[in-house]
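Participant: could you look at this predicted model? Sequence included:
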Amino acid sequence: MSDNSLEANFVIQNSILASKLAKKVDGQLSIHGISFTEFMIMYYLDSAVLKTMRRIEIAEAVGISASGVTRVIAPMEKIGIVERESNRRDARQSLVKLSKAGQRLFADASVSFEDCSKSMLKSLSGNQLEKFIELSGKL
């Protein structure tokens, strides 16, 4: 271990972990023709109360910039995975939602994602995972 503080080492190790997890998941989701970022966008859209979200809400949920969301969503919209819907509360903004094809794709990709997640984390017990989730939620 280097002379870095415990906190610095924690941040470094978690950054490495996040990168490794994302690469593994990207590889698994590629059979569905989507990336992990696209899957996360689909996950949050599917989980939204009204199944729609503003682009800025998606950006905050996924952890990328609003312009990043636009760059990811544009091809998804072009191939029919997501649709744009007018916002009744604010005509200047549009909402994003999964199309019917997007819902089917998300359902299929979710099975692969779940299998991949279980495979990657099989060495940890349920209690360990719950504790890790709890602790990371405090950050």
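Facilitator: Okay, I see it. These numbers were taken from a predicted model, which means no experiment stands behind them.
Participant: contacts, neighbours, all on C-alpha from now
Facilitator: Fine.
Participant: tell me where this structure has helices.
Facilitator: Ranges of helices in the chain, per DSSP state H, are 6-29, 36-47, 55-62, 66-78, 100-120, 126-137.
Participant: chain center to the shortest one, what's the gap?
Facilitator: Think helix 55-62. 10 Å (C-alpha atoms, centre = their mean, to the nearest Å).
Participant: can you check the fifth one too?
Facilitator: Between the centre of helix 100-120 and the centre of its chain there are 12 Å (C-alpha atoms, centre = their mean).
Participant: alright, now check it against this:
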Amino acid sequence: MFVINPALKTLMNLSKVQAVISRRFDRLNIHGIGFNDFMILYLLQQSTDAKMRRIDLAEQIGLTASGITRMLLPMEKIGLVAREANERDARVSYVVLTSAGKQLFEDAEKTASTLANEIIPALKPKAIKPLTELLTSLGGNIT
């Protein structure tokens, strides 16, 4: 039997867990969005004035600039987010959370919280802290 690098095996397991989580969060489809859409709405809802530069949003979610643009197009078409140009710099554009996007986020958050509690049952903060610290060290810095 081939022995694999423990760090590589850990990352393979992390990838599997991510796939399982994504599959479980498919239940957000009842709101017409996926898990990544939910994350975008969350980040915008948390930001100042409910808007972010596209490049900052891409960085926060872990995507490229073109990747975030592809994700935002359907959300723009259904009115969850809107584009806003920067008056001073034409190269910069903002993503703005619309009132419809805010309402959908509030509705979907209840579903997402229920799913999260099913995936990670109520644990004592001491038990979840090492996992949170590991994910943060790997770049999981969504607050």
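Facilitator: Good, I have the coordinates. Treat the numbers as computed from the prediction; the structure is a model and nothing was measured.
Participant: TM value for the aligned chains?
Facilitator: TM-score for the superposed chains, counting by TM-score structural alignment, normalised by the length of the first structure: 0.91, backed by 138 aligned residues with a C-alpha RMSD of 1.7 Å.
Participant: residue nearest the centroid of the first structure?
Facilitator: Met40 (2.1 Å; C-alpha atoms, centre = their mean).
Participant: that one and Ala22 of the first structure: what is the separation?
Facilitator: Distance of Met40 of the first structure to Ala22 of the first structure, computed by C-alpha to C-alpha, to the nearest Å: 11 Å.
Participant: and Ala48 of the first structure, by the same measure?
Facilitator: Ala48 of the first structure is 23 Å from Ala22 of the first structure, by C-alpha to C-alpha.
Participant: more neighbours: the two, which one.
Facilitator: Set side by side, Ala48 of the first structure and Ala22 show more neighbours around Ala22, with 15 against 12, by other C-alpha atoms under 10 Å.
Participant: the more buried one reaches Ser35, doesn't it?
Facilitator: No: in this structure, Ala22 of the first structure is not within contact of Ser35 by C-alpha atoms under 8 Å, at 9.2 Å.
Participant: I figured Gly79 of the second structure hits Ala100, correct?
Facilitator: Yes: counting by C-alpha under 8 Å, Gly79 of the second structure does reach Ala100; the two are 6.6 Å apart.
Participant: burial of Ser110 of the first structure, as a residue count?
Facilitator: Ser110 of the first structure has 16 nearby residues by other C-alpha under 10 Å.
Participant: do the same with Cys116 of the first structure
Facilitator: Neighbour number of Cys116 of the first structure under other C-alpha under 10 Å is 18.
Participant: counterpart of it over in the second structure?
Facilitator: By TM-score structural alignment, Cys116 of the first structure lines up with Leu115 in the second structure.
Participant: wait, doesn't its match sit right on Arg24?
Facilitator: Yes: the pair Leu115 of the second structure / Arg24 is scored as a contact, 7.3 Å apart, by C-alpha under 8 Å.
Participant: intersection of neighbour lists for the two?
Facilitator: Common neighbours of Leu115 of the second structure and Arg24, using C-alpha atoms under 8 Å, 6 or more residues apart in numbering, do not exist here.
Participant: just the helices of the first structure: most buried one?
Facilitator: Most buried of those, by mean neighbour count (mean count of other C-alpha atoms under 10 Å): helix 36-47, with a mean of 19.
Participant: tell me the contacts of Glu87 of the second structure?
Facilitator: Glu87 of the second structure makes contact with no residue under the criterion C-alpha under 8 Å, 6+ apart.
Participant: returning to that earlier point: which ones are touching the closest residue to the residue nearest to the centre of the first structure other than its chain neighbours?
Facilitator: Distance criterion C-alpha to C-alpha, 6 or more residues apart in numbering; nearest residue to Met40 of the first structure, sequence neighbours excluded, is Val62 at 6.5 Å. Applying C-alpha under 8 Å, 6+ apart, we find Val62 of the first structure in contact with 37, 40-41.
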